[in-house]
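Colleague: coordinates only, no sequence provided:
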């Protein structure tokens, strides 16, 4: 008795050669870029001349990151 097998139709996954539309990527790229700019501000400029929060709490939380990225803070 002969058996026949039929392979299921599989659509290509994203990243497997299928193009990713710009409309799907753009909102996420803007969101991540904004988060990165906010993080860079807090690490690099907060507690300076453009301070948003009073006190030294933000400075203490990002102190090691400031030195790691080359920002002077003392």
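Modeller: Noted; the coordinates are in hand. Computed from a predicted model, the values in this text were never measured in an experiment.
Colleague: for the rest of this, base every contact and every neighbour count on C-alpha atoms.
Modeller: OK.
Colleague: residue 45 - how many residues pack around it?
Modeller: Neighbour count of residue 45, defined by other C-alpha atoms under 10 Å: 17.
Colleague: again with residue 41
Modeller: 13.
Colleague: quick check: it vs residue 23, distance?
Modeller: Residue 41 sits 28 Å away from residue 23, going by C-alpha to C-alpha, to the nearest Å.
Colleague: quick one: list the elements packing against the longest helix along the chain.
Modeller: The longest helix of the chain (DSSP state H) is helix 22-44. Judged by 3 or more C-alpha pairs under 8 Å, 6 or more residues apart in numbering; DSSP states H and E, helix 22-44 is in contact with helix 63-69.
Colleague: next up, a structure to set beside the first:
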């Protein structure tokens, strides 16, 4: 009878599975905090930087983020 082309798990030719990748939380937390801070700043400038909540004078921030504002569904007119 012909042998199967796929080795079975019990065969001695099977390769051992690699060890799982471990990432300590201490290595992830600073990057996660940075990502959340950048996302919050981006959402503020795209969604709220106009009118009464404006931090910067003029309309240059509004005009710079105008298309992104409409793309994300924020009303601005």
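Modeller: In hand now; what should we look at? Keep in mind the model is a prediction, meaning the values are calculated, not measured.
Colleague: before we move on, the earlier item: find me the equivalent region of the longest helix of structure 1 in structure 2.
Modeller: Aligned by TM-score structural alignment, helix 22-44 of structure 1 corresponds to residues 25-47 of structure 2.
Colleague: by how much does the matching stretch deviate from structure 1 on average?
Modeller: After superposition onto structure 1, stretch 25-47 of structure 2 sits on average 0.3 Å from its aligned residues (mean C-alpha distance after the TM-score superposition for structure 1).
Colleague: off-centre distance for that stretch?
Modeller: Here the centre of stretch 25-47 of structure 2 is set off from its chain's centre by 9 Å, with C-alpha atoms, centre = their mean, to the nearest Å.
Colleague: again with stretch 67-77 of structure 2
Modeller: When C-alpha coordinates are averaged (C-alpha atoms, centre = their mean), stretch 67-77 of structure 2 and its chain have centres 21 Å apart.
Colleague: buried set for it?
Modeller: Within stretch 67-77 of structure 2, the residues scored as buried using 16 or more other C-alpha atoms under 10 Å are residue 69.
Colleague: which residues does that stretch contact?
Modeller: Residues outside stretch 67-77 of structure 2 that contact it (C-alpha atoms under 8 Å, 6 or more residues apart in numbering): 46, 47.
Colleague: ok, now stretch 30-48 of structure 2?
Modeller: 54, 61, 62, 65, 66, 68, 69, 74.
Colleague: what's the most distant pair in the residues you listed?
Modeller: Spanning the widest gap among those are 54 and 68, at 17.2 Å by C-alpha to C-alpha.
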